[in-house]
Structures are given as structure tokens and as C-alpha cells.
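K.L.:
Quick one: sequence and predicted model below, then my questions.
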Amino acid sequence: MSQQTLIEMKGISKSFVGNKVLNEVNFEILASEVHALLGENGAGKSTLMKILTGIYERDEGEVFVKGEPVHFQNTKESEEAGIAVIHQELNIIPYLTVMENMFLGREIKFGKTGFLNTKKMIQLTKEYLGQLGVEIDPLATAGNLSVGQQQMVEIAKALSVNAEVIVMDEPTAALTDREIERLFEVIERLREQGVGIVYISHRMEEIFKVCNRVSVLRDGEYIGTRVIGEVEYDELISMLVGRELGTLFPERDVDVGDVRLKVEGLTSDVFRDINFEVKQGEILGVAGLMGAGRSEIMQALFGYREIESGNIFIDGKKAKIKKPIDAIKSGIGFVTEDRKEEGLVLSMSVRENFTLPNLDDVSKQTVISSQKEHEFVDDMIGRFNVKTSGREQEVKSLSGGNQQKIVIGKWLGINPKILILDEPTRGVDVGAKKEIYQIMNELTAQGVSIIMISSELPEVLGMSDRILVIHEGQIGGELNRDEADQEKIMYAATGGE
């Protein structure tokens, strides 16, 4: 028995200011399937979904819902047609309750009285969350929930409007391993109920685990659709990048030097007695479960978090780091996990973002030299292969991979001795990942010491010279590159000796 076609998009084209971002793209979603939409940053995935949901007007092509032609003018019309979107940046209003978020804009009232039927909304909230197998108090403040719980509320909200198609954009980007497993269980349950799911992710292992089919876009072009189970990883990579990518992780052939950073007995309210060292030209991978204290330790090194006791030594000398400016003066750069909130000023240009930590180098007696600034920014754009229309383009309009290159690149102007990278390739496509890995190799070849926090174990294993495993605020283990594997890392991360 063939599956019903819920959505069919034919020959979709879209241009912005003369730049064609989609060119005759085809895409379909069947009932009871999880269909991956794959493509590098800037390939057109988001634009295609925004056309499907009525945010953007298509220039050419047709959209059909259950065989009927549609032309949505806004998201309300697409929702009424049974299409819901779970955005990467969740649309939860943190100070409202779970119930209020569920029924925002469509509250249930007692007839025409205008009085809210709170009891009914609480009951329905419990029922929709129950369909997902989760128990969350409808009267809990949404902002107090974990990201995974907030995501379940968003999915339950989609069910409450009888969504037959749910678009999930990078749904696991900020989830713990346990929350990811719960999400996969929910996806399977939705699929069994006949819901069609569009699954957008850069994590290839997830696509092979939960999806039935995968469609690939490249530079706004539709490359093809494959059935999972009938396609090899290498073929998908080739479809994605238009060439053989080769080994994702470059060879590590760096002569490691003397100890550059030494940490002794570092203790705060969330971690205790942290001792480790990093050598010149070395990549120290930091692994552990989410919430173990990995980021907090590195924030303390950067002066962003108060420490109760312990010492930090750089090149054998004790460093006094009380705030980030102290760390920067000591030669430490920090690429934060959350590039949108903490790593970039999205409303500013490429030029301004590159320049911010490097004002002293492009200024003469506190006045910025346009010539120096332009030379510096153009050098960075070229060095990092940032795909941009020019130095004045707003950073918020760049792809995630290009934003991440700027976050990393802006710290190199200070010529750091130590560069801390917190989740350096999160939300970045496979091509940009390889470019970032190559940049890391080049930096270590120049003697920079890198500390890389990552939740992706293949990345930790592929790029680290040594691996530090954090468990509940303490060091759970340390592994050399040659002896490390995923099982040993997870054993140490969960409390094994």
C-alpha cells in the first residue's frame, strides 16, 4: 500500500536582490515518513521551508497539500493546513506557563463570555504531552524547563493544532544524549501516527538512524533524493559538496612543545580540584556529558566565572585572571558555544565583528584607521574563506558556517597563545567543518595551544592529541589519542574509573 503524499513542491525558484537562492527545487513529504533535508549552510534549506510555510513568496513553482494546490500568504494559513515548524531557536515565551505557551493566541474560553477555561486547557496540555510520553506540569514556568523539555512543549503544541507535517530544524543541537533518545522515541511515535516529518540536521549519524529518505540541496539546486538503507555515507557527502570530501579529519602532524598552560586545583561552585596542562601546539579535547561542567571550567579560565581557589600558569608564570580582559592580555581567546548570543553582534557588519577584539591593532591614538581596518578585515575574509558579499554585509545574513569562521577568526588578531573552542562546529555543515579543522591544524602548527570542548565524540577522537573527560564537575579521566575510543570516553564520562 503506497503512502499518501502530504506535501509536494515542484520547480520552486526564489531570488533575493537578483541572487537566485533556489532554482527549480523539488521536494515531497509522505505520511508516516521522516524525510531528511540535507545541505550545506546557504544551500537553500531554510528558504525552501519558509516558502512552504508562507513566510516567503515563491517566484516560480507549485506547492500541493494532499494533491490540492495552495499559495500560503502567511504562517497562519500554513498552520491551518496542518503544517507546523519546530525552529532551532525555540519560540517559547519563557515567563509564561507551559499551558499558556500551548494555547497562546487560541485560548479556550467559556462560550462568548471572554473568561478563560483554564481547567480545560490544563487537561488538554496534559493529554498532548502524554501523547509524547512526557510528564511536564502545565503550570510550570516554561523558562525553567530544560531545552529538551521546551522542545517537547513545541511538539505538543504542533499536535494540538492537528499538524500532519512537522518541520524540525536542527532539533538535537542543544539536547543532552538522554533528551536526544527521548526525541527519537517521540519521532517514531509521530511517524506511527501518520505524521510526516521534515528533519533538517548536519549530524549524519542521526539521519541514518531516524530518517526514511533524504533529499539533498546544493547551492540552491535540487541534487536528488535517496532511500536510507540504499545510500552510502560517501555518496551523500559527494552529493552535498559536489566532490569527494576525502577524510573529514585532517592528519595531525605537529611537534608538540613545552607546557603552555597549567591549571592547578581550580575550584568553583560547579567544579572542584581541576588539574591539567596543555602544551604548545597541542589540541586538548574536552569531553563529558552536557551539564558536567566542561564549559564552566573554560569560562573560569577566561575570567568569565569566579573561582574560589586554584592557580593558572601560562608559560611557567602565574596568571592573575579576574575578568575576560585579563585573559585576553594573557593571550587567551575564547570561542563561545552560543555564537548568536555571545560570539557575535548580529546587527553589525562582518567588518565590525572582526574588528571588535582588535581595536588597538587598527587604531592610531584611539582613532580607527580605515586603511588598517580594511586591510585586516580583508585579510581575515580571505584567510578564512568567508563567503560574503563584502566587509559591510550584516553578520546575521550569513550562513552558520561563515558566522562561525568569523567567531574564530576575530580572536586571531590578538595572536593568542591559547584558544578555547567551545563546540566549534555545532550547526555547521560538513564542508565548513573540514575548513575549521584545517584552520585548527594551521594554528597549532604556528604554536597555538587549543582546548576544544565538543559533544561529538568522532570530532573529539578525530582532532585531539589528548582527551580530558569531565564527570560531575571533576576530571573523570585523561586519555591519549592512541588509546582513546568512544566506549572509554563514555565510561569515564558516566563515572567509571
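P.N.:
Everything's here; your move. Numbering: from 1, shown residues only.
K.L.:
CA atoms for contacts and neighbours, from now on please.
P.N.:
Fine.
K.L.:
residues near Trp411, how many?
P.N.:
Close neighbours of Trp411, defined as other CA atoms under 10 Å, add up to 22.
K.L.:
can you tell me how far it sits from Ala484?
P.N.:
As judged by CA to CA, to the nearest Å, Trp411 and Ala484 stand 30 Å apart.
K.L.:
Show me what the helix or strand containing Gly476 is packed against.
P.N.:
Using DSSP states H and E, Gly476 sits within strand 474-480. Taking 3 or more CA pairs under 8 Å, 6 or more residues apart in numbering; DSSP states H and E as contact, the helices and strands that strand 474-480 lies on are strand 274-279, strand 466-471, helix 486-493.
K.L.:
Out of those, which is closest to Asp59?
P.N.:
Ranking the helices and strands packed on strand 474-480 by their distance to Asp59 (criterion: CA to CA) puts helix 486-493 first, at 47.6 Å.
K.L.:
so the closest one versus strand 466-471, what angle?
P.N.:
With axes from the mean of the first three to the mean of the last three CA atoms, to 10 degrees applied, the angle from helix 486-493 to strand 466-471 works out at 40 degrees.
K.L.:
which ones are touching the residue positioned nearest the centre of the chain?
P.N.:
Among the residues of the chain, the one closest to the centroid is Gly427, at 3.2 Å (CA atoms, centre = their mean). Taking CA atoms under 8 Å, 6 or more residues apart in numbering as the contact definition, Gly427 lies against 170, 173, 201-202, 400-401.
K.L.:
repeat for Gly220
P.N.:
Contact analysis of Gly220 by CA under 8 Å, 6+ apart lists 20-23, 25, 42-44.
K.L.:
re the thing from before, which of the contacts of Gly427 has the most neighbours?
P.N.:
Within the contacts of Gly427, Gly401 tops the neighbour count with 26 neighbours, counted by other CA under 10 Å.
K.L.:
Please compare the first structure with the one that follows:
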Amino acid sequence: MSKDYILEMKGISKSFPGVKALSNANLRVKPGEVHALVGENGAGKSTLMNVLLGSIEPNDGEIIYMGKKVLFHSPHEALLNGISMVHQEMSLIPSVSVAENIWMGREPEFTRLGLISEKKRLGRTRALLDKYHINVDPKSIVRTLSIANMQLVEIARAISYNPRILIMDEPTSSLSDREILLLYDIIKDLAKEGTTVMFISHKLDEVFKLCDRITVMRDGSYINDFAADEITKEELIAQIAGRKISEMYPKIPCEIRDTVLEVRNLSHKGLFKDISFRVRSGEILGLFGLVGAGRTETMEGIFGIRSLDGGEIYLDGNKVTIRSPKEAIRHGLAMVTEDRRRNGIISNISVKYNISLANLSRISRGNIWIRKTKENGDTKALAEKLAVKTPSLNQPIGALSGGNQQKAIIARWLYTNPKVLILDEPTRGIDVGSKSEIHRMISALAGQGLAVVMISSECEEIMGISDHVIVFNNGHISGEFDRSEFNAKRLVQSAFDVNFKEVHEGINEENE
């Protein structure tokens, strides 16, 4: 064992029924460094971290931590030994406060004579949040927070354990540029204090900006590791994918035809106001803006998830009233939601049932009996079309990688044969290879005449495959651009209400 490393994982292997999840995987991490673990979905990154945390017992291999051979049997045991993790999917309890969530299980630290001192707990929480400039009220009930602020609370909770190693799995996936800058500051401060940060991300730009070293995994195996300044982005993509990805945004020219969906002056008090736009057959309409700018809320209003205070919705020129997702589906709308874990998948049921869930009437006889043969055939065809990797369609969808879960959810909505497909952050947490596949699929669907509305916080993605872009800022439309007018500076200025140079050069300066 080299004294240069705080953690070494050697020859780790793990098999599940029908799947070789890890095969002779290796990882070496130096103390105090920010170390990226990258790879496509299903590459084994999360499985390797779950082996480290004690959630999964390996079939083979050894773990050396702080100079000693270890094998933790639970995440709690790992936590007690200084290893904490911020998971990609949030695990906060929504019905209690921020302070209660952060110190959950450690109430004795604030207890005297059997009573919890709320004043002491709130004080500790404020001190923690203030130290890292997280602007969240400790008294707030978690369910009232934005997804971005929930993520920051998750991070604060992990930091509160003062870990020697902090693992972050896609920590910026639901954060705006401003919050990403804040997270960068937090990570740099932790590294200066001697904390080792394991950083799992599909956003390669931030990997290069933030990390000291990079380990690449593919198909459950260790591929390579190197200093971040020893490799280019293009070389890293080739290492990750095992092939060269020359076109991340494969835009297929499509004939744009008649208007399918038009909305006029949609409003919901406190969320969005006077929103008007149209999307045509064969068109990909991109909605760009900050997290919380009103894009998701507007589309939820159109899809019947939330009520509208005013405005009109037209489909194929006919005014319609949509009061529920069921009515939206009947009118030919489909919506892939932003948070697949909370609002998309049902994790403990099969991939097959998750795909067929929104279209049971098609596969049922008399709306009573499910025609199993048709369900099996249709879901198999969709899963193959979208390249959903699973040992079986009967596998619980929660066991799949994030990218394959997302593909299955898109398959669910394609199964309804929609006229309008709404995609809310469709590549959030998706690896570079799957991103390209999903972009190509979206473009192909538009080519088949589908009207597509895509919400994305990634400027490159929005410009890469959209025909038209609408920018949201604080619940209003702040900009509108045809493809010939696309310009990153214009889009960012419209979305963030700050200078483009300030935001993006600020990131570079903070990481020099």
C-alpha cells in the first residue's frame, strides 16, 4: 500500500443475476485532491462507490483506506469511519425542516434532560449554511424548497459529518450556474481543509475546471487514470465511450409544418405570467433559463399537473381545457418530467410495466384484462428501439442506471403516440454516449412529424438541436431566437440577467 493514497480499491468485482457489474475495477485516490470518476451510465461508477460504502458486498477484491484493509457492511459504518456521500437522487425527508434533515439521527447532540434544544440545533444549522454561503432558511420545510436548494441541503448534510472522503454523485445536475459557482467554492474550501472529494459527473467541462485527477470506467472495468491537465476533452470522451463521438448534437433537418400547440397569455400567480408561444409539427422548441425561472412550471400547467390562473391552450387550432395529465394524454400531449426518481419511474416495479403504464387502455381488453402478449411485444420493441440496457424487461427499473431509466420513461410516452412531446431536462445525469443517442432520437422524432418542447439548462444542448428557443427569466419570456440567431452570449444574458463574460470567466478564474 502506498502512503500517497488515502483510498485504494483493487481488483473489485461484483456480479448480479445476468449482469457483471464490476470486473477487476481499480481506484486510487490521494488525500486532499478532487478526484473525478467518469464513465457512461452503467459503467460501474455508482456500484463501485456502493461497494466502498458497504451497500454492496463485492465478490472479489480489496479496499485499503487510511492505510488499513477494510470492508464496511453498511453506509452508516462507512460514515462513522469518515466517508460520506451525496447521492444523485435526493433522500431528504420532505415533511420536516432543513435543520431536522441535516442532523437526523444525531439528536442527542442537541438534547438535555431528554429534550431537544431547537435553538441549539437551528444555531448549528445556520452556522453550517453560513460558512458555505448556502442561502436557505434552517426552519424551512424541505418540500417547500426548490430542487436546487434541496440539493444544497443534501450537500450541507454530508459536510456536517466532517468526512475525510466526500463522494458527490452528479451534484450540479439540478443547480443553476450561480449555484454551481457556489458549489465550486465549497469543494475548493473542503479540499484546502484536507477533505478528499470524489466527484462523479457527466459534465466534462466541470470535471476539467474542478478536478485534479480523473479515473475512467467502462463496462464495469477500470480503463485509465491521469491528471486532468494530461488529457483533452476529446481524448477523455474517446476513453469513456471506447469510440470517438464527433457529433454530440446530431441535428437532422426536418420539414416544419403546421402549428400543433399554441398557448396564449398563460399565467399562474407567483410562478409565471403572460406566457405565449407555439410549436409546430417537425419543430424542436427549446426552453432555456435558470432553474426556477418558470419553464417547468409553465409546461406543468399545460400538461394539467398544476392549475392555470389565466390563458388559453390550442391544439391543432382548437381551444382546449386541460385539468389533469389524463386529459392532456387524451389530447395527444406527453411529458417526461425533470426528476425521474420522484415523478417518473416507479422504482420497485418492472421495466415493462413502467413503459406500458401510461397506455394501459391500448393493451387491455375491455379496460379490464391486460393482453400480456401485446404488452410484452410492444414494450420489447420500444426498449430495443431506444437501446434500454437491462438483463430482462421484468427487472425492477430501480436497478437500472440513470440513463437507462430515462430511456425507459421516454419509451413510456412514445407508446402513447403523442402529437406533442415535452421533455424536461431529458439528458440530466446522462453520460456522453447516451446523450448523443437521445439527441439523435429527439431529432428523429421531430423528423417523423412530432412537435417537441425541450427544457434544458445547458446552453450548448439548447442551441445544438433546437429550431427555435424561448428564454425564461423570473416567470416571464425574456428572449426569443430562431436557429439562425442562436448565440450563447444572447441566450445567457436573457436567462441570467447578468453579463455572459462575468458568469463564465468567473468560473475559470475561481478554478485557476
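P.N.:
Thanks, I have it. What you see is a predicted model, and the numbers here were worked out from it, not measured in a lab.
K.L.:
related to what we said a few turns ago, show me what the residue nearest to the centre of the first structure lines up with in the second structure.
P.N.:
When the second structure is aligned by TM-score structural alignment, Gly427 of the first structure is paired with Gly429.
K.L.:
Could you measure from that match over to Pro138 of the second structure?
P.N.:
To Pro138 of the second structure, Gly429 of the second structure is 28 Å away according to CA to CA.
K.L.:
Now do the strand holding Gly476 of the first structure against helix 486-493, angle only.
P.N.:
For the pair strand 474-480 of the first structure and helix 486-493, the angle between their directions (the same axes, to 10 degrees) equals 160 degrees.
K.L.:
Okay, buried residues for strand 474-480 of the first structure please.
P.N.:
Residues of strand 474-480 of the first structure classed as buried under the neighbour-count rule (16 or more other CA atoms under 10 Å) are 474-479.
K.L.:
The host helix or strand of Ala78 of the second structure vs the first structure - mean distance after superposition?
P.N.:
The secondary structure element spanning Ala78 of the second structure is helix 75-80 (assigned by DSSP H and E). After superposition onto the first structure, helix 75-80 of the second structure lies on average 2.3 Å away from the residues it aligns with, using mean CA distance after the TM-score superposition for the first structure.
K.L.:
Check what contacts that helix and list those residues.
P.N.:
Applying CA under 8 Å, 6+ apart, the set of residues contacting helix 75-80 of the second structure from outside is 52-55, 72, 84, 161, 163.
K.L.:
mind listing which of these are in helices?
P.N.:
Using DSSP state H, 52-53 are the members of these that sit in helices.
K.L.:
what two of the contacts of helix 75-80 of the second structure are the furthest from one another?
P.N.:
The widest separation within these, taken as CA to CA, falls between Ser55 and Tyr161 and amounts to 18.6 Å.
K.L.:
The closest residue to Lys434 of the first structure other than its chain neighbours: neighbour count?
P.N.:
For Lys434 of the first structure, the nearest residue in space outside its immediate sequence neighbours is Leu248; the separation is 5.8 Å by CA to CA, 6 or more residues apart in numbering. When counting by other CA under 10 Å, one arrives at 15 neighbours for Leu248 of the first structure.
K.L.:
One more: the one 5 residues further on?
P.N.:
Taking other CA under 10 Å as the neighbour definition, Asp253 of the first structure ends up with a count of 9.
K.L.:
tell me the SS of it?
P.N.:
Classification of Asp253 of the first structure into helix, strand or coil gives coil, according to DSSP: H, G, I helix; E, B strand; the rest coil.
K.L.:
Aligned counterpart of it in the second structure, please.
P.N.:
Checking with TM-score structural alignment, Asp253 of the first structure has Pro253 as its match.
K.L.:
correct me, but that match touches Ala446?
P.N.:
No. With contact defined as CA atoms under 8 Å, Pro253 of the second structure does not count as touching Ala446 (9.2 Å).
K.L.:
Just tell me what Ala411 of the second structure corresponds to in the first structure.
P.N.:
Ala411 of the second structure is assigned Gly409 in the first structure as its aligned equivalent, the criterion being TM-score structural alignment.
K.L.:
Its match: what's it in contact with?
P.N.:
For Gly409 of the first structure, the contacting residues are 354, 380, 384, taking CA under 8 Å, 6+ apart as the criterion.
K.L.:
Ala174 of the first structure versus Trp366 of the first structure, what's the distance?
P.N.:
Rather than Trp, residue 366 of the first structure is Thr. According to CA to CA, Thr366 of the first structure and Ala174 of the first structure sit 40 Å apart.
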